[in-house]
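Participant: following is a predicted model, sequence given first.
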Amino acid sequence: MARPVPLKFDKVKTVAENRRARYDYFIDTTYEAGIALTGTEVKALRGGEGSIAESYAEVNDSGVWLINSNIPEYSHGNRENHEPKRPRKLLLHEREINKLHGAVARQGMTLVPLSVYFNARGRAKIEIALAKGKKTHDKRESTKEQDWKREQGRLLRDRG
């Protein structure tokens, strides 16, 4: 019998977040994936450095790749230091890769990274999401809805 998938990922230490993604995209499904990293990349991430603000994931025949993510060089690294913006392979099950490939190819969805973190076992993980892009009017509508919910909370808090 298959192990049940946890609803929330066990994020112990969050290294980088893409807050803009929830504003720019309708998030459909989230996946937790491992990242194939070198030693100096892991050390740089443990130091709290790294950015996924302008990155995206791409599905091709050889797997899923994280493109344009920035993990700066490790300060105490030697000549074996890594390249900061190299494509990094994401580690997913074959069934998940097939689902992502179908959604991206047929439905025109995008793979957006949401956060990079270390789990309870100390492994570097990334949370990616299948997302559909928002238009400008959708962004305005979600901002109005967010403001109304904030105002609603204030009113309820004031009235007791």
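Facilitator: Received it, and whenever you're ready, just let me know what you need.

Participant: can we go C-alpha only for contacts and neighbour counts from here?
Facilitator: Will do.

Participant: the longest helix anywhere in the chain packs against which elements?
Facilitator: Taking DSSP state H as the criterion, the chain has its longest helix at helix 136-159. If contacts are counted by 3 or more C-alpha pairs under 8 Å, 6 or more residues apart in numbering; DSSP states H and E, helix 136-159 sits against no helix or strand.

Participant: what about it, distance to the chain center?
Facilitator: Mean-position distance between helix 136-159 and its chain equals 26 Å (C-alpha atoms, centre = their mean, to the nearest Å).

Participant: again with stretch 151-160
Facilitator: Relative to the chain's own centre, stretch 151-160 is displaced by 33 Å; criterion: C-alpha atoms, centre = their mean.

Participant: could you do stretch 92-107 as well?
Facilitator: So, by C-alpha atoms, centre = their mean, the centroid of stretch 92-107 is 16 Å from its chain's centroid.

Participant: any buried residues in that stretch, and which?
Facilitator: For stretch 92-107, the neighbour count (16 or more other C-alpha atoms under 10 Å) marks 92, 97, 100, 101, 103, 104 as buried.

Participant: adding another structure so you can compare the two:
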Amino acid sequence: MKKKKNITLKSIENRRASFDYQLNTPLTAGMSLKGVEVRAIRDNRVSLKGAFITIRNNELWLNNASLSFKNTGEGKSETTIDTSPKKLLVNRKELDKLALEKQAGMTIVPIRILSGGRYIKIVIASGKGKKKFDKREALKQKQSNRENAKLLKSYR
């Protein structure tokens, strides 16, 4: 019997997504990548800030996610930033559900990239944009939770 390796999932999060959108249930999708893109993600040289997902020709595309990889040529060491669209892999049912939500006026945003196992996956969710007062309310709630936690910690 083969022994299974302990795989720890490394994830790169888009923390602005939950602040800017009221997110629905998340969905995990695969990514179609090249070798240098895989290496950049595994080395945590990726940013999801400002990234969004579109549906073109019945396919999901991740747009505006920046991957930076190092070009090491003849004595050169340069960093290239790539923001080209990446194809996402989902089932037809999931794609149809996302297309209906997109038509209803929702935005599809990436939440996190999982890169611990053999495959690189992306967690996406559809969501409705929050208004400014909703964001302020969320900040107030977060601040009060922090203060309550501090008080509880001081009583122990």
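Facilitator: Everything's here; your move. The structure presented is a predicted model; accordingly, all values stated were derived computationally and were not measured.

Participant: quick TM-score on the pair, please.
Facilitator: Here the TM-score for the pair of chains, by TM-score structural alignment, normalised by the length of the second structure, is 0.84; 145 aligned residues with a C-alpha RMSD of 2.1 Å.

Participant: tell me, the longest helix of the first structure lands on which residues of the second structure?
Facilitator: Taking TM-score structural alignment as the measure, the second structure aligns residues 132-155 with helix 136-159 of the first structure.

Participant: on average, how far is that stretch from the matching bit in the first structure?
Facilitator: Superposed on the first structure, stretch 132-155 of the second structure shows a mean distance to its aligned partners of 1.1 Å (mean C-alpha distance after the TM-score superposition for the first structure).

Participant: quick one: residue 125 of the first structure and residue 45 of the first structure, what's the gap?
Facilitator: Look at residue 125 of the first structure and residue 45 of the first structure: by C-alpha to C-alpha, to the nearest Å, they are 11 Å apart.

Participant: which one in the first structure is aligned with residue 53 of the second structure?
Facilitator: Aligned partner of residue 53 of the second structure by TM-score structural alignment: residue 57.

Participant: ok, residue 17 of the second structure next?
Facilitator: Under TM-score structural alignment, residue 17 of the second structure pairs with residue 21 in the first structure.

Participant: thought that match was touching residue 114?
Facilitator: Yes: under the criterion of C-alpha atoms under 8 Å, residue 21 of the first structure makes contact with residue 114 at 6.7 Å.

Participant: what's the counterpart of residue 109 of the first structure in the second structure?
Facilitator: Match for residue 109 of the first structure (TM-score structural alignment): residue 106.

Participant: residues contacting that match?
Facilitator: 126, 127, 128, 129 (C-alpha atoms under 8 Å, 6 or more residues apart in numbering).

Participant: then residue 128 of the first structure?
Facilitator: Counted by C-alpha under 8 Å, 6+ apart, residue 128 of the first structure has contacts 30, 31, 32, 33, 57, 111, 112, 113, 114, 115.

Participant: who wins for neighbours among the residues you listed?
Facilitator: residue 113 (29 neighbours; other C-alpha atoms under 10 Å).

Participant: list the buried ones in the match of helix 136-159 of the first structure?
Facilitator: In stretch 132-155 of the second structure, counting by 16+ other C-alpha under 10 Å, buried: nothing.

Participant: rewinding a little: got a list of what the match of residue 53 of the second structure touches?
Facilitator: Contacts of residue 57 of the first structure (C-alpha under 8 Å, 6+ apart): 64, 65, 66, 67, 110, 111, 112, 113, 128.
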